[in-house]
Structures are given as C-alpha cells and as structure tokens.
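Chemist: predicted structure and sequence below. I'll ask about it afterward.
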Amino acid sequence: MEKPEFEPQILANRQGASFWLVRGNTTVECIVTIAAPETHFWLEPRAGDARILRIFRDGYSRIRAIAERKLLPHSCALLELAPDDFERP
C-alpha cells in the first residue's frame, strides 16, 4: 500500500483532510472534502479525527490516483477533491 509523502492533516474547520503530492519539483496541496469519504469510503458522519485519518490512509491509493488524474490537464498549487471526483463512469 502506498503511503502519503506527507502525513494528512484534518482541516481546522473539520470539513476535510489535506495532504501533499510531489510532482517533479513541485508540491501541490490537496484537500479531500469530508463528504467524499462519507460518500465513497464508508466514513460515518461525525467520525473522530483518528477514524477520518484511518479511512484516508486505507483509501490513499485511490485518492492519490484521482488527484493525479485531476492534475493532468493543468497544474495548480491547491487541488480540492469532492464526492463527484470519485464517481465511477
């Protein structure tokens, strides 16, 4: 299982978790809204920080793949992933 390059952090407003992707010599901050793991990774509503981070780590390979795919058409310093980004066609 892949590990994040930098440990994920719960946002101060508890609306998501942030992590960093390294692409070449650029670092991109990525935010996964809390609604995404609640919708697609079986995170229960009002879960504690430890549970949120565990679900994030368990789903990191998929989260990272989606973040990298979303970054392909353009580069940016901040990328947000919402539930729609995890929908399968």
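Modeler: Arrived safely, thanks for sending.

Chemist: alpha carbons only for contacts and neighbour counts from here, please
Modeler: Noted.

Chemist: for the protein, which helix is longest?
Modeler: Counting by DSSP state H, the longest helix found in the chain is helix 60-71.

Chemist: ok, and here's another one to check against it:
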Amino acid sequence: MEALDLEPQISANRRGVTFVLAGKKGAVECMIVRAALEACFWLPGDADDARMLKTFHDGVHRIHAVAHRKLLAHPSTRLELTTTDFSRG
C-alpha cells in the first residue's frame, strides 16, 4: 500500500486531517482525529489549520504505517485513526 499524491486536508468539521491511501481494492479515505495529533504528535490544543497540517506532515510516515497496519487487520474503504491506534504496542 502506498500513499497517493493527494494533499491531506482539514476535515470539514475540523475534527482531524483527512488523507487517502491506495489499497489493493482501491483508494481508502482516512482521517486522523485531532485528539490523536494532540496526544501523540504534540499538536497544541489551540493550533490553527496550518499548524495541524504541519504536524500531520511531520508525522506522516508513522501515520501512514499505523493506517496501513489497521487496514491489513480490518479491511475497509474508510478509516479513522484515534489515539488508541498509536498507543498500541
């Protein structure tokens, strides 16, 4: 699985950052929730959209790796990454 070249975006409800991964069965819509960025990637609670996207980009390799593992375990066309996904050993 590889990341497509679509730019990540702030979700419409500002709840997280959305991005797309290419899977064996096509594109998978993914979102990492803001709470996970705050807890696991040091995003300040009062951060604006630009800072949220920068934090996503700074952690993109780890985020994609966790998304990939979650998709292998639970195939889906939509995926939401939460703090729990990053705290598992």
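Modeler: Arrived safely, thanks for sending. Here the structure is a predicted model, which means the values were calculated and not measured.

Chemist: now the TM-score, please.
Modeler: The TM-score (TM-score structural alignment, normalised by the length of the first structure) is 0.90; 88 aligned residues with a CA RMSD of 1.7 Å.

Chemist: tell me what the longest helix of the first structure is packed against?
Modeler: Contacts defined by 3 or more CA pairs under 8 Å, 6 or more residues apart in numbering; DSSP states H and E place helix 60-71 of the first structure against strand 78-81.

Chemist: and the strand it packs on, which stretch of the second structure?
Modeler: Aligned by TM-score structural alignment, strand 78-81 of the first structure falls on residues 78-81 of the second structure.

Chemist: and the matching stretch against the first structure, how far off on average?
Modeler: For stretch 78-81 of the second structure, the mean deviation from the first structure after alignment is 0.3 Å (mean CA distance after the TM-score superposition for the first structure).

Chemist: buried stuff in that stretch?
Modeler: Neighbour-count burial for stretch 78-81 of the second structure flags 79, 81 (criterion: 16 or more other CA atoms under 10 Å).

Chemist: what does that stretch contact?
Modeler: With CA atoms under 8 Å, 6 or more residues apart in numbering as the test, stretch 78-81 of the second structure has contacts from 28-33, 36, 67, 71.

Chemist: apply 6 Å and report the result again.
Modeler: Stretch 78-81 of the second structure is contacted from outside by 28-32, using CA atoms under 6 Å, 6 or more residues apart in numbering.

Chemist: in a markdown table: the residues you listed, plus distance to D5 of the second structure and neighbour count.
Modeler: As requested, those are exported to a markdown table (distance: CA to CA, whole Å; neighbours: other CA atoms under 10 Å):
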| residue | distance to D5 of the second structure | neighbour count |
| --- | --- | --- |
| V28 | 13 | 21 |
| E29 | 13 | 15 |
| C30 | 14 | 21 |
| M31 | 16 | 23 |
| I32 | 17 | 24 |
